[in-house]
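*Asks:* Fold the stuff below for me.
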Amino acid sequence: MGNNGGRGKVWLGVAGLVISSNKKWLVVKKNYSGLKGKWSLPAGFVNPGETADEAVVREVKEETGIACNVIGMIGLRTGVIKDEISDNMIIFLLKPEREGMIISPQESELFDAKFIDPLELEKDENSSVMLKYLTNLSKTIAKPLHDGINPGDQFGYTSYKLFL
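*Replies:* Okay, the predicted model is just below:
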């Protein structure tokens, strides 16, 4: 999730579970952070002026070169770091825009990126804790995206989406 420049004490990150048509998962091995050398989901921070679902598509593309479409939201990871930083991550389910795209790992951040069978990831000691939880879920239900909603002009939203 890169550097925390100017994020203050409340962080909002996104992670993408990208599943190919042959049911393999797109995972990355970061070369920094607490996840260094472990398989994890492509992830990053939401930038000003973008929605969380736009951020996950951008991060997956930046980290792996794979262009994706969001299917829905599958979960939230929320925690507190050292009693002061609220660290929140929304996890989305995505699918590649098309099959057979070439993975090009972002060399500044990653050792590797590849599609791996979730059963292999479940057994791999180098899989992140969150990945292990995801592989153990019997069936992941994604909350679908509802777009084009206007909650009222008084709020001034330029983008407003619900995942319900």
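
*Asks:* Could you use CA atoms for every contact and neighbour count after this?
*Replies:* Fine.

*Asks:* Quick one: residues contacting residue 11.
*Replies:* 45, 85-88 (Cα atoms under 8 Å, 6 or more residues apart in numbering).

*Asks:* Next SSE downstream of the longest strand along the chain?
*Replies:* When the chain is parsed with DSSP state E, its longest strand is strand 68-81. Downstream of strand 68-81, the next assigned helix or strand under DSSP states H and E is strand 85-96.

*Asks:* In terms of secondary structure, what does the helix or strand just after that following strand contact?
*Replies:* Per DSSP H and E, the first helix or strand lying C-terminal to strand 85-96 is strand 110-116. Packing contacts for strand 110-116, counted by 3 or more Cα pairs under 8 Å, 6 or more residues apart in numbering; DSSP states H and E, involve strand 25-30.

*Asks:* one more, for comparison:
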Amino acid sequence: MRKERGKVWLGVAGVVVNGLGQWLVVKKAYSGLKGRWSLPAGFVNGGETVDEAVMREIKEETGIDCFVSGLIGFRSGVIREGISDNMAIFYCRMKDEEQLLYIQEDELLESKWLFPQELMQDEMTSVLLKEMVSNQFEKHQLEMINGINPGDVFGYSSYKLFFKK
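*Replies:* As a prediction, this is how the structure comes out:
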């Protein structure tokens, strides 16, 4: 069942890197990314921040528990001149290197740990992922600053900033 998302979409994706330097990648079972290596990703739900959303999506799709290290990119585009499609891309670290991968079968064909060089050479790697492999995103990430209150008048239940430190 497809959810109605309106004309402005906010998605998240996460690059999870293990101790060997391999990236956690998935092959979607649907959409334009069907059968292509891409990042675990999905939409932000009401009541959650973007970093909470990416940790949830990674866990739901692959079984991997992680934490957000920083924001490494933002993708924005307009689909068919009518839908604003936006995605925050995060750098994530595994909570436990011993976790086993699984796949969310209704959304994914496969999940796997691959080295960046393998992704560059695979013709089934998404364009976004190939661009990310060719850049050293770890050095350019914006770090999360938590615990700030911009003022009670706004009524935030959660508030986070991402800045270069």
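
*Asks:* So after superposing, what's the score?
*Replies:* The TM-score (TM-score structural alignment, normalised by the length of structure 1) is 0.96; 162 aligned residues with a Cα RMSD of 1.0 Å.

*Asks:* just to revisit the earlier point, matching residues in structure 2 for the longest strand of structure 1?
*Replies:* The counterpart of strand 68-81 of structure 1 in structure 2, counting by TM-score structural alignment, spans residues 66-79.

*Asks:* one step back: check the contacts of residue 11 of structure 1 and tell me the two furthest apart.
*Replies:* Greatest spacing in those, by Cα to Cα: 45 and 85 (14.3 Å).

*Asks:* Which of the two has more residues huddled nearby?
*Replies:* More neighbours surround residue 45 than the other of residue 45 of structure 1 and residue 85, with 21 against 14 (other Cα atoms under 10 Å).

*Asks:* these two touch, right, that one and residue 14?
*Replies:* Yes: using Cα atoms under 8 Å, residue 45 of structure 1 is in contact with residue 14, at 6.1 Å.

*Asks:* about what we covered before: mean deviation of the match of strand 68-81 of structure 1 from structure 1?
*Replies:* Compared with structure 1 after fitting, stretch 66-79 of structure 2 has a mean deviation of 0.3 Å; criterion: mean Cα distance after the TM-score superposition for structure 1.

*Asks:* Show me what that stretch is in contact with.
*Replies:* Residues from elsewhere that reach stretch 66-79 of structure 2 (Cα under 8 Å, 6+ apart): 16, 51, 55, 58-59, 84-96, 137-138, 140-144, 162.

*Asks:* same thing but 7 Å
*Replies:* When contacts are defined by Cα atoms under 7 Å, 6 or more residues apart in numbering, stretch 66-79 of structure 2 is touched by residues 51, 55, 84-95, 137, 140-144, 162.

*Asks:* Measure how buried residue 78 of structure 1 is and give me the count.
*Replies:* 14.

*Asks:* could you measure it against residue 20 of structure 1, distance?
*Replies:* 27 Å (Cα to Cα, to the nearest Å).

*Asks:* helices or strands up against the longest helix along structure 2?
*Replies:* If you go by DSSP state H, structure 2 has its longest helix at helix 50-62. Secondary-structure packing of helix 50-62 of structure 2 (3 or more Cα pairs under 7 Å, 6 or more residues apart in numbering; DSSP states H and E): strand 8-17, strand 41-43, strand 66-79.

*Asks:* got the angle between it and strand 66-79?
*Replies:* Interaxial angle, helix 50-62 of structure 2 versus strand 66-79 (axes from the mean of the first three to the mean of the last three Cα atoms, to 10 degrees): 100 degrees.
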